[in-house]
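1. With the input below, show me the fold.
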Amino acid sequence: MPVDPNASITITAFDWVPDFAKGQVRDLRVRWALEEVGQDYAVRYLPQGQQKEAAHRTLQPFGQVPTYEEDGQALFESGAIVWHISERFPGLTPKSAAGKGLSLEWLFAALNTIEPPIMDRAQATIFEAKDPWSAPRLPGIDERITERLQEASDRLGTADWFAGSFSAGDLMMVSVLRIIEGEGLVEAFPNLADYVARSAERPAFRQALNDHLAGFTGNPPPGFDAWMAELQSHQGELT
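-> Just a heads-up that it's a prediction; the model follows:
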């Protein structure tokens, strides 16, 4: 569905992020969900720093994106927004009670079980790469990620989707697994690698990703180039 400035749904997104964050900012999860259920939406773009100002914190108290607004209701947290969309519109929730329960549990598993060690890895390899504790932590982080991926792989088995048909739970699981795509961790489990690839071929995902990437038309904040140069000088120590 096209991004429509007159749509009844409005989400927030950044107008600029570093290259390593493109395709990963969590507004993509919401865009994908809206595409799956066939809903137009508008986007209010925030320059870096504006998300911490009072006006945005009335919508998102932690000063992050995305947010979701419709008919006077405002939501934050990508998991809550995706689940709300799946409840509000048909297309992301299995029809049976059992299927709905499976979708919900895998949405929570993605955010509460799979994502935390993956974000620990991002913290160590990106934001804390220059700190002396990062390199020693990385093997332990990867071990925890691999354990969780093995468990998820075992449960998925030969199935296409965790809840029988593609659902909000799968959308969130794939969104989380994509964070480490190309690092050799997901690729160690062929059924998970195929699961991510299968999801990325969905027309709704392709449209959401294209619109997500097209929105990065802003400029970096002052001091970014120096920060990035320092970061890159240390990242080689973690490979």
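
2. alpha carbons only for contacts and neighbour counts from here, please
-> Fine.

3. what does the helix or strand hosting Pro117 contact?
-> Element membership of Pro117, judged by DSSP states H and E, is helix 115-122. Helix 115-122 is contacted from outside by Leu138, Ile141, Asp142, Arg144, Ile145, Val176, Leu177, Ile179, Ile180, using Cα atoms under 8 Å, 6 or more residues apart in numbering.

4. I'd like the list of those residues that fall within helices, please.
-> Leu138, Ile141, Asp142, Arg144, Ile145, Val176, Leu177 (DSSP state H).

5. residues near the fifth one, how many?
-> By the criterion of other Cα atoms under 10 Å, Ile145 has 23 neighbours.

6. Not counting its neighbours along the chain, what's nearest it?
-> Nearest residue to Ile145, sequence neighbours excluded (Cα to Cα, 6 or more residues apart in numbering): Pro117, at 5.8 Å.

7. now do His212
-> His212's closest residue in space is Leu28 (Cα to Cα, 6+ apart), at 6.1 Å.

8. So what's the gap between stretch 164-177 and the chain middle?
-> 11 Å (Cα atoms, centre = their mean, to the nearest Å).

9. rewinding a little: what about the residue nearest to His212, how many residues close to it?
-> The number of residues near Leu28, taken as other Cα under 10 Å, comes to 23.

10. residue contacts, it?
-> Leu28 neighbours (Cα under 8 Å, 6+ apart): Ala208, Leu209, His212.

11. how does it look with 10 Å?
-> Counting by Cα atoms under 10 Å, 6 or more residues apart in numbering, Leu28 touches 13, 22, 34, 66, 78, 175, 205, 208-213.

12. How about Ala80?
-> Val30, Tyr68, Ser86, Leu107, Phe108.

13. For the comparison step, fold the sequence that follows:
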Amino acid sequence: MTLTLYTLDWVPDFPRGFVRDLRIRWALEEIGRPYDTATVPSHPKTEAHLAMQPFGQVPIIKDGDLILFESGAILQHVTQGSALFPDDRRAEITQWLFAALNTLEMATMHWQVMLLAQKFPDFFGPPPAGEVIDHAFAFAKTRLDAFERRMADREWIAGEFSIADIATIDTLRNVASEDGLAEHKALTAYVDRATDRPAFKRALRDHMAHWQAADAARETETA
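-> Below is the predicted model of the structure:
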């Protein structure tokens, strides 16, 4: 049964390598499951999109009759019973998957949005004062420091490579893109190990090719 991954038809250049549908591509590449892609309009939101995802977000998958959103839930569904989410490690992997999404990502994203507001005020609105950004990073750093200690003597987060690593690495890639891991050698090495995996490289290649095709289609429409 073919799975369809829904993504947006367009996003600005700056977040393209970091949007969350990459996580799903990566997992599917790791387990070798074929998938198709489809798009939903970035703006305005359509009734069809909102019927699948009431908040108007992506990623979304359609797997047979099942429509599912939220990247963590999708990761669990598509890898259930595989080496990425085996039954005998399900509880521990779920714990670290939730930690990636609710503890690491929530803390670091707050800081990153402030930085993006400095770079792209027309998109994000007026940036906050520098001391506010510094305070946000200080809080994010408490999470990163704790995770640095966790990963100091580990290759992967919960035994063998799993969906918890996919979600965590995708979060840390964002932080690293803003030089937020400069003081975290273990986390930097962790990101390097994961992004050197062939499945990640294939996923990122196809993910970026999607945006190139979207740009070409937009240029054709406006020509």
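
14. one step back: can you put the ones in helices among the contacts of helix 115-122 of the first structure in TSV and add distance to Phe62 of the first structure?
-> Formatted as TSV, these follow (distance: Cα to Cα, whole Å):
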residue	distance to Phe62 of the first structure
Leu138	28
Ile141	26
Asp142	28
Arg144	27
Ile145	26
Val176	20
Leu177	24
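
15. any chance you could map the strands in the second structure?
-> Counting by DSSP state E, one finds strands in the second structure at the ranges 3-8, 35-40, 60-63, 66-69.

16. tell me, the first one lands on which residues of the first structure?
-> Strand 3-8 of the second structure falls opposite residues 9-14 of the first structure when the two are matched by TM-score structural alignment.

17. Mean per-residue distance, that stretch versus the second structure.
-> After superposition onto the second structure, stretch 9-14 of the first structure lies on average 0.9 Å away from the residues it aligns with, using mean Cα distance after the TM-score superposition for the first structure.

18. List the contacts of the residue lying farthest from the centre of the first structure.
-> No residue in the first structure sits farther from the centre than Pro132, which is 28.2 Å out by Cα atoms, centre = their mean. Pro132 of the first structure makes contacts with His234, as judged by Cα under 10 Å, 6+ apart.

19. Stretch 79-99 of the first structure: end-to-end distance?
-> 18 Å (Cα to Cα, to the nearest Å).

20. what does stretch 84-102 of the second structure give?
-> Chord length of stretch 84-102 of the second structure, first to last residue, is 20 Å (Cα to Cα).

21. And stretch 7-20 of the second structure, by the same measure?
-> 9 Å.

22. re the thing from before, can you pick out the most distant pair from the ones in helices among the contacts of helix 115-122 of the first structure?
-> The largest separation in those, counting by Cα to Cα, is between Leu138 and Val176 at 18.5 Å.

23. picking that back up, looking for the alignment partner of the residue nearest to Ile145 of the first structure in the second structure.
-> Counting by TM-score structural alignment, Pro117 of the first structure corresponds to Ala107 in the second structure.

24. Closest to the centroid, which residue in the second structure?
-> Arg20 (3.4 Å).

25. Now do the same for Ala194 of the second structure: its match in the first structure.
-> Per TM-score structural alignment, Ala194 of the second structure is aligned with Ser199.

26. same check, this time on Gln53 of the second structure
-> Per TM-score structural alignment, Gln53 of the second structure is aligned with Gln60.

27. Who are the contact partners of that match?
-> Counting by Cα under 10 Å, 6+ apart, Gln60 of the first structure makes contact with Gln51, Lys52, Ala54, Pro66, Thr67, Tyr68, Ala74, Leu75, Phe76, Glu77.

28. got it, and Phe137 of the second structure?
-> Ala107, Thr108, Met109, His110, Trp111, Gln112, Met114, Glu131, Arg143, Leu144, Gly180.

29. if you set the cut-off to 6 Å instead, what comes out?
-> For Phe137 of the second structure, the contacting residues are Trp111, by Cα atoms under 6 Å, 6 or more residues apart in numbering.

30. what do we get in the first structure for it?
-> Using TM-score structural alignment, Phe137 of the second structure sits opposite Asp142 in the first structure.

31. Distance of that match relative to Arg148 of the first structure?
-> 10 Å.

32. Enumerate the positions of the longest helix that the second structure contains that are buried.
-> Criterion DSSP H: the longest helix present in the second structure is helix 198-222. In terms of neighbour count (16 or more other Cα atoms under 10 Å), helix 198-222 of the second structure has its buried residues at Ala199, Phe200, Ala203, Leu204, His207, His210, Trp211, Ala214.

33. Can I get the contacts of Leu28 of the first structure in CSV including distance to Leu231 of the first structure?
-> Formatted as CSV, the contacts of Leu28 of the first structure follow (distance: Cα to Cα, whole Å):
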residue, distance to Leu231 of the first structure
Ala13, 24
Lys22, 17
Leu34, 35
Pro66, 26
Ser78, 28
Ser175, 25
Phe205, 31
Ala208, 29
Leu209, 26
Asn210, 28
Asp211, 28
His212, 25
Leu213, 23
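
34. Which of those sits closest to Leu46 of the first structure?
-> Distances from Leu46 of the first structure to the contacts of Leu28 of the first structure, taken by Cα to Cα, are shortest for Ala13, at 6.1 Å.

35. Measure how buried the closest one is and give me the count.
-> For Ala13 of the first structure, using other Cα under 10 Å, the count is 23.

36. What is the burial count for the residue nearest to it when sequence neighbours are not counted?
-> Spatially, and ignoring its direct neighbours in sequence, Ala13 of the first structure is nearest to Tyr45 (5.0 Å; Cα to Cα, 6+ apart). Residues lying near Tyr45 of the first structure (other Cα under 10 Å) number 19.

37. Enumerate every residue touching Tyr45 of the first structure.
-> Thr12, Ala13, Phe14, Asp15.
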